[in-house]
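Chemist: need a 3D model of the following:
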Amino acid sequence: MTNKNVAITFERYPERFQKPLLELRALIFETAASISAVGELEESLKWSQPSYATKASKSGSPIRIDRFGDEKIALYFHCQTTLVEEFRALFSEVVEFSKNRAIVLDPDKELPKKELAFCIEQALTYHKR
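Modeler: All right, here's what the predicted structure looks like:
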C-alpha cells in the first residue's frame, strides 16, 4: 500500500473485517488492471474509508470499502449514480443492498467475486458508457 493513511486504516480493522476488506481491495485493483480504459487507480481515504478512484482516466465513479454497522462490510458507490439500482436488478439473490448506496456483505462468508468484479467494472467505467 502506497498510501500510509490507508494502510493504517486497514491495520485498525479487527481481523474478522480486515481479511475480507483486503480481498475487496485486491479485487478492485485486479479488476481495474484488466480494463485498459481505467488506467491507474488512486487509493486514498474519503470519509475515513479506503477509496478507489480513476483519477487519471476519469472513466469511473469512486468506490469505497468499509465496515457496515457492527457485523457487515460494504462496497459504497456514489448515491447519485444508477449503479446500485442496476446491481440490485442483477444480483439481489446473491448480495444484500443498502438503499442506492452500497453492496452489503457478510465478512464471515466467501465473497461472490464474479458478481463483485462485474459491479466493480461497472463503477470503474461508469463515465465511459
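Chemist: make it CA atoms for all contacts and neighbour counts henceforth
Modeler: Noted.
Chemist: in which helix or strand would I find the residue lying closest to residue 35 once chain neighbours are set aside?
Modeler: Nearest non-adjacent residue to residue 35, counting by Cα to Cα, 6 or more residues apart in numbering: residue 121, 7.9 Å away. Using DSSP states H and E, residue 121 falls within helix 113-124.
Chemist: tell me the gap between that helix and the middle of its chain.
Modeler: Centroid displacement of helix 113-124 relative to its chain, using Cα atoms, centre = their mean, to the nearest Å, is 8 Å.
Chemist: likewise for stretch 111-122?
Modeler: The chain centroid and the centroid of stretch 111-122 are separated by 9 Å under Cα atoms, centre = their mean.
Chemist: and for comparison, fold this next one:
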Amino acid sequence: MTDPVDAAIEAAPERARAGLHALRALIHRVAAEDGIALEEALRWGQPAFLAARGASLRIGTPSKAMRQQADFALYVHCQTPLIVEFLAGPGAGQRVEGSRAVLFRQGEALDEAALGFLIRRTLTWHDP
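Modeler: Purely as a prediction, here's the structure:
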C-alpha cells in the first residue's frame, strides 16, 4: 500500500517534488534531534506533520495567486506568531505569504538553520 504522504508529494508538480522531499526530511531530522514524536497525515490534501504538543506543519505547492513567486512552501498555522518570530530572527529576508507560509523556488538552497528554528518552534508551540 502506498504511503499517502509519498503519494501527495509525487502528485505535486515536478518542479516542487525535490523541495518537498527536502522539507519532509528536514522536518523529521529536527523532530528527531529534539525527541519530538511526529505523526504524518494529509490535511487539505497536503502532507502534514503533527506533534502531540505543538502546531502542525504542512508542505505543498502555493495557491494559484502565489505560483509566480514560489514552487513549493512550508505552512504553519496562520493564527500564530510563528512567521513573525521567524522573520524577526533567523528567517529575515525569506519570502513568505503573510503569516502562513515560507515560499521557495526550485533549486534554491534551503537555509536549514533558519528553517530548523521555525520547525522546532512550530512543533513545540502552544497558545499562551
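Chemist: overlay them and tell me the TM-score.
Modeler: Scored by TM-score structural alignment, normalised by the length of the second structure, the superposition of the two chains gives a TM-score of 0.86; 122 aligned residues with a Cα RMSD of 1.9 Å.
Chemist: the residue nearest to residue 35 of the first structure reaches residue 33, doesn't it?
Modeler: No. With contact defined as Cα atoms under 8 Å, residue 121 of the first structure and residue 33 do not form a contacting pair (10.2 Å).
Chemist: who has more neighbours out of these two?
Modeler: More neighbours surround residue 121 than the other of residue 121 of the first structure and residue 33, with 18 against 14 (other Cα atoms under 10 Å).
Chemist: state the distance from the more buried one to residue 112 of the first structure.
Modeler: 14 Å (Cα to Cα, to the nearest Å).
Chemist: do residue 51 of the first structure as well
Modeler: 20 Å.
Chemist: more neighbours, the two?
Modeler: Using other Cα under 10 Å as the criterion, residue 51 of the first structure and residue 112 rank with residue 51 on top: 22 against 11.
Chemist: what residue of the second structure takes the place of that one?
Modeler: Taking TM-score structural alignment, residue 51 of the first structure has residue 48 as its aligned residue in the second structure.
Chemist: and the top helix by length along the second structure, how far from the chain's centre?
Modeler: In the second structure, assigned by DSSP state H, the helix with the most residues is helix 14-33. Here the centre of helix 14-33 of the second structure is set off from its chain's centre by 8 Å, with Cα atoms, centre = their mean.
Chemist: quick one: buried residues of that helix?
Modeler: Buried residues in helix 14-33 of the second structure, counted by 16 or more other Cα atoms under 10 Å: 16, 17, 19, 20, 23, 24, 26, 27, 28, 30, 31.
Chemist: before we move on, what about stretch 54-68 of the second structure?
Modeler: Across stretch 54-68 of the second structure, burial judged by 16+ other Cα under 10 Å covers 54, 55, 56, 57, 58, 59, 60, 61, 62.
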